[in-house]
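[1] structure, please.
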Amino acid sequence: MSFSSLPVIDLKSNSDDIHQALLLACSTTGFFYVSNHGLDSLQSQMFSMAKEFFYLPLNEKQLYSLNTTSYQGYLRIGRENLDSTNSKLMDEKEAFLIPQSDLNKKQQLPNIFSHEENFKLIEQFFQQCYDLCMHLFEYLAEIFQIDRDYFTSRHKWDKAPGVALKLLHYPPINQIEQNINVIRAGAHSDYGSLTLLFQHDNKCGLEVFDRLTNCWYPVEARDDMIVVNFGDVFEYWSKGMIKSTIHRVILPNNINEQNHSRFSIAFFCDPNGDTLLTPIPSKLIENHIYTKDEHAKHVFNDNDGHVLTAGEHIRMRLNKTYQY
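    Predicted coordinates for the structure are as follows:
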C-alpha cells in the first residue's frame, strides 16, 4: 500500500472487508478514507455556519479569542505553530475551537454558534462524529483481538478532555502579506487517538508524509468521504505498529485554487486524561519491537521511564503549539 492511494473503508460493506481495509491502514499509511458515513447533510450545514463566522470582521472574531486553559475560542492567522521543529513557522490559517465542555457553556460562544438552531446542529454533529469514532474503535478492537470495549471505555463521553471540534479557514494567497513559500498548516502529527477531517468543495492542499521514503503525497479532497487518521496515542498503544502520520496543508499548485479560501473541519477524539499510554494486550504486537524514528523521538517524551497518561502527553504537545 502506497501513500499515493489511501485505503477506503466503506461502512456499508461487510465486516471482513472493513477489518481488512482498517488493518491495512494500521500497518501502512495511518490515514484512510471513510465512505457511507451518513454525515453529508450535517457537514454541509456546519460549513455554511463556519463560513458565516469566518467572514465576520476581525475585531468581532477577536472578542472570542482562544482561552489557553480550556483551549476554546478563536485563533487568528499567525497564532498557531503546528510544526514544533520550527518555532518561527507560523500557520497561515484562522480557526475556532469548540471543546465538548462548551456544549454546557452555550453563553460563551459567538451568537452565530449559540443561536438555537445552530447550537442544536453543533450538538448533533458532535454526537454523530463521536459515535462514528466509537464504531471505528470497536472494529479496531476486533482487529487486535482484545475486548470489544477496550478503546471505547477509554473515550467516555462525560470525562475530560473528551472530544473537540476545530473549524478551519485558510485564506486565499492574495490576502496573505508574505505569500512566498506559504505553509497553511505546518507539518505535524495529531496528539490524540483518531481525527476525522471533513474537506469542502474539493479544495486540495492536504499532504501526508511517508516516514520511510521521506516523500510527501497529496490527499485528494473528497466531499463524500471523511479523511481519518491515527494520532500519537495509537503509536504508543501499538508499540509503533501504527504510525501517527505526519501531515501538513500547503498551497495547491493551481493558481485559481490559491486565490480561493479553503475550509475544513477537524473532529479530534482524545482518550480520557487519566488513560495510560501503555501497549494494548494484543498478540499482534507482543513481539513487535518499537524503534523510534526522528519524529517519534521528538514527539514522544519517555520521561525517564515514567508511563505518561494521555492527558500529560496532549498537554505537552499543546504547550509547543500555541504562540502569543
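
[2] going forward, measure contacts and count neighbours with C-alpha atoms only.
    OK.

[3] so what's the residue count around Cys312?
    Actually, residue 312 is Glu. It isn't Cys. 15 (other Cα atoms under 10 Å).

[4] then Glu123?
    There are 12 residues near Glu123, going by other Cα under 10 Å.

[5] likewise Leu168?
    Based on other Cα under 10 Å, the number of other residues close to Leu168 is 22.

[6] would you say it is within a strand?
    Yes. Leu168: assigned to a strand according to DSSP: H, G, I helix; E, B strand; the rest coil.

[7] excluding its backbone neighbours, what's nearest it?
    Ala95 (4.5 Å; Cα to Cα, 6 or more residues apart in numbering).

[8] where's the one you found, which helix or strand?
    For Ala95, the host element (DSSP states H and E) is strand 94-99.

[9] also His19?
    Counting by DSSP H and E, His19 is part of helix 15-27.

[10] which strands and helices sit next to that helix?
    In terms of contacts (3 or more Cα pairs under 8 Å, 6 or more residues apart in numbering; DSSP states H and E), helix 15-27 is packed against strand 8-10, strand 31-35, helix 116-143.

[11] kindly recompute the last result at 10 Å.
    strand 8-10, strand 31-35, helix 116-143, strand 226-230 (3 or more Cα pairs under 10 Å, 6 or more residues apart in numbering; DSSP states H and E).

[12] which secondary structure elements does the second one contact?
    In terms of contacts (3+ Cα pairs under 10 Å, 6+ apart), strand 31-35 is packed against strand 8-10, helix 15-27, strand 194-199, strand 226-230.

[13] following up with a second sequence; could you model it the same way so I can compare the two?
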Amino acid sequence: MKNTLKIITIIFCILTITFIGKVYYESKLNNVSLTTFNPVKQTLNKKVIENYFSKNEKLKKEAESIIKEVLLKDLGYKDWSNYSEYIELLVYPVDIIDTLEEDLVIGVNLSKDLGAIAIYKPYNDKYVYSHKIDNLTKIKNISFIKNESDKKSFIIVEELLDEQTGSYFIDNFTRIFTKVDNQFKEVFRQSTDYTAFLFEKWTNPSLKNPKWFKLVEKSVIDHVSEGTKDLTLFVSKNLSKYESKDTDTNLNNKQFDLVTEKNFDTIYIWKEKYKFFIMGEGKVISSNEIVGIIEDNTQTVDYLLNLGDKYYKVINRNGEIKTIKSSEIEILENYSDKKPD
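    Okay, the predicted model is just below:
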C-alpha cells in the first residue's frame, strides 16, 4: 500500500512539473517581441515591414531576416536559406493589385544573375502572399506606373545580365509586367545599355583576316499616362557598330573604330486587346489576321551586322507571339509616324 501511494505521489509530481513547464513555455511564446524571435516561425506582419524601414539598425536587421525566410519559402527557394546573408532585398509598399491599400512588392537577388519578385496583399495586420514574377536576372530597381484610363498598374523592372566572361556581352535592360489572366506577365522589354563583342571566326572558322565587332545599344525610355487614352512609351535609342582591324583572337587591348551609327525614336502604346505594348499594327497577308507589332528587327543593334532578313515580331489577340518576314505582313499603322491619341 505504501509503495502504491509513493508511486501515485511521484506521478502526480511529474505531471505537475510538466504542466507548469508547458504553461511557462507557452507564455514565453505569446510574449515574443521583434528582438527575441525565431525568424523561421514568423509571419510577414506589418510590424515587421515597419521595422524594416526603421532607423534602428538592430530592428532593421532582424526584420530583414524574417522577410528573407518568409520570402524564400513563398517563392519556392527555401533551399537558398543557408545563403541568406548574401541575398539582397528591395522592398516597396505600393498599391499594385487595386486593393485600395498599400500592397507589398519585394524584389530579391539570389545571385548575380538570378532574381525574383513576390507580391503580397494586406490582410488585417499581415501581408498575404499573392503573386510572383520569376526567371529574372539581377534586379537593379523596381518602379510603378498606372494607366490613367483604366487605372491598370504596371511594374517596371530594371535588370542586369553580365556575361562578359564567356559570352562577351553585358545587358542592362528594362522589362514591364502587368496582371494578365491573374498572373503578372512581361508586356515590354528594351535594352538601355548593351555592349557585345563578336569575332567573325566564331561563325566562319575558315575566314581569312577575321574582324572583331563591338555592338553598342543605348536607349532612354519615357512614359506618359496623363492626357492620353492609353499608357504610352517613348523610346529613343542609339545603335553603334565598331570594328577592330586586329585579327588576334584575344579581345584584350583592342582598338575599335566606329563604322555605323543609327538613331531611332519609337512610340509604343498599351493595347488591352493584345495585352501588350505595341509599336503599330499589321495584317498577315496569308491569313488576313490583324496583329500587333512588338519589334522591328531593323531597329536592333544586331541588324547592323547584316546577317539576316528584315522581320517583325508580332502578337495576336490570343497572346501568341511569333516572328514574321517583312514581305509577309502589311503594315497598317506605325505609331511613330504620328502623335498618339
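
[14] can you pull the TM-score for these?
    Scored against TM-score structural alignment, normalised by the length of structure 1, the superposed chains reach a TM-score of 0.23; 130 aligned residues with a Cα RMSD of 6.4 Å.

[15] burial of the residue nearest to Leu168 of structure 1, as a residue count?
    Ala95 of structure 1: 23 neighbours (other Cα under 10 Å).

[16] and what of Thr178 of structure 2?
    21.

[17] re the thing from before, turn the helices and strands packed on helix 15-27 of structure 1 into JSON lines, columns for distance to Leu197 of structure 1.
    Listed next are the helices and strands packed on helix 15-27 of structure 1 as JSON lines, based on distance: least, Cα to Cα, whole Å:
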{"stretch": "strand 8-10", "distance to Leu197 of structure 1": "14"}
{"stretch": "strand 31-35", "distance to Leu197 of structure 1": "9"}
{"stretch": "helix 116-143", "distance to Leu197 of structure 1": "10"}
{"stretch": "strand 226-230", "distance to Leu197 of structure 1": "5"}
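
[18] nearest to Pro99 of structure 1, out of the ones you listed?
    helix 116-143 (9.7 Å; Cα to Cα).

[19] list the buried residues in the closest one.
    118-119, 121-122, 125-126, 129-130, 132-134, 136-141, 143 (16 or more other Cα atoms under 10 Å).

[20] what angle sits between that helix and strand 226-230?
    If you take axes from the mean of the first three to the mean of the last three Cα atoms, to 10 degrees, helix 116-143 of structure 1 sits at 50 degrees to strand 226-230.

[21] now helix 116-143 of structure 1 and helix 15-27, what's the angle there?
    90 degrees.

[22] the nearest residue to Ala116 of structure 2 once chain neighbours are set aside - how many residues pack around it?
    Among residues not flanking Ala116 of structure 2 along the chain, Asp134 sits closest, at 4.5 Å (Cα to Cα, 6+ apart). Using other Cα under 10 Å, Asp134 of structure 2 is surrounded by 15 other residues.

[23] packing partners for the helix or strand containing Asp134 of structure 2?
    Secondary structure assignment for Asp134 of structure 2, by DSSP H and E: strand 126-136. Counting contacts by 3+ Cα pairs under 10 Å, 6+ apart, strand 126-136 of structure 2 is packed against helix 46-52, helix 57-75, strand 103-111, strand 114-123, strand 152-163, strand 169-180, strand 183-199.

[24] picking up where we left off before, right, and the helix or strand after the strand holding Ala95 of structure 1?
    Counting by DSSP H and E, what follows strand 94-99 of structure 1 is helix 111-114.

[25] and that following helix, what other elements does it pack with?
    So helix 111-114 of structure 1, by 3+ Cα pairs under 10 Å, 6+ apart, packs with helix 40-54, helix 116-143.

[26] list the contacts for the closest residue to Lys179 of structure 2 other than its chain neighbours?
    Excluding the flanking residues, the one nearest Lys179 of structure 2 by Cα to Cα, 6+ apart is Lys185, at 6.3 Å. Applying Cα atoms under 10 Å, 6 or more residues apart in numbering to Lys185 of structure 2 gives the contacts 132-134, 154-155, 175-179, 275-276.

[27] out of everything not next to it in sequence, what's closest to Lys325 of structure 2?
    Tyr311 (4.2 Å).

[28] meant to ask about Leu23 of structure 1
    Ile143 (6.9 Å).

[29] can I assume the one you found is in contact with His19?
    Yes. Taking contacts as Cα atoms under 10 Å, Ile143 of structure 1 lies within contact range of His19: 6.3 Å.

[30] ok, back up a step: which of the helices and strands packed on strand 31-35 of structure 1 sits closest to Thr321 of structure 1?
    Comparing those under Cα to Cα, the one sitting nearest is strand 194-199, at 17.1 Å.

[31] next, the angle from that closest one to helix 40-54.
    Using the same axes, to 10 degrees, strand 194-199 of structure 1 lies at 80 degrees relative to helix 40-54.

[32] I'd like the helices and strands packed on strand 126-136 of structure 2 laid out as CSV, including distance to Ile324 of structure 2.
    Formatted as CSV, those follow (distance: least, Cα to Cα, whole Å):
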stretch, distance to Ile324 of structure 2
helix 46-52, 48
helix 57-75, 36
strand 103-111, 35
strand 114-123, 31
strand 152-163, 27
strand 169-180, 23
strand 183-199, 19
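
[33] of the ones you listed, which is nearest Glu217 of structure 2?
    That would be strand 183-199 among those, by Cα to Cα, at 5.0 Å.

[34] so Lys218 of structure 2 lies in a strand, does it not?
    Yes. Assignment of Lys218 of structure 2 by three-state DSSP places it within a strand.

[35] wait, what's in contact with it?
    Per Cα under 10 Å, 6+ apart, neighbours of Lys218 of structure 2: 172-173, 190-195, 236-240, 263, 301.

[36] for PyMOL, what selects the buried ones among those?
    The PyMOL selection below is limited to those of the contacts of Lys218 of structure 2 classed as buried (16+ other Cα under 10 Å):
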select buried, resi 172+173+190+191+192+193+194+195+236+237+238+239+240+301
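
[37] what's the angle between the helix or strand encompassing Phe234 of structure 2 and strand 183-199?
    Using DSSP H and E, Phe234 of structure 2 falls within strand 232-244. Orientation check (the same axes, to 10 degrees): strand 232-244 of structure 2 against strand 183-199 gives 20 degrees.

[38] Glu52 of structure 1: neighbour count?
    12.

[39] my guess is it contacts Ile112. True?
    Yes. The criterion here is Cα under 10 Å, and Glu52 of structure 1 meets it with Ile112 at 7.6 Å.

[40] ok, back up a step: so which elements touch the strand holding Phe234 of structure 2?
    Counting by 3+ Cα pairs under 10 Å, 6+ apart, strand 232-244 of structure 2 packs on strand 183-199, strand 212-224, strand 257-271, strand 276-278.
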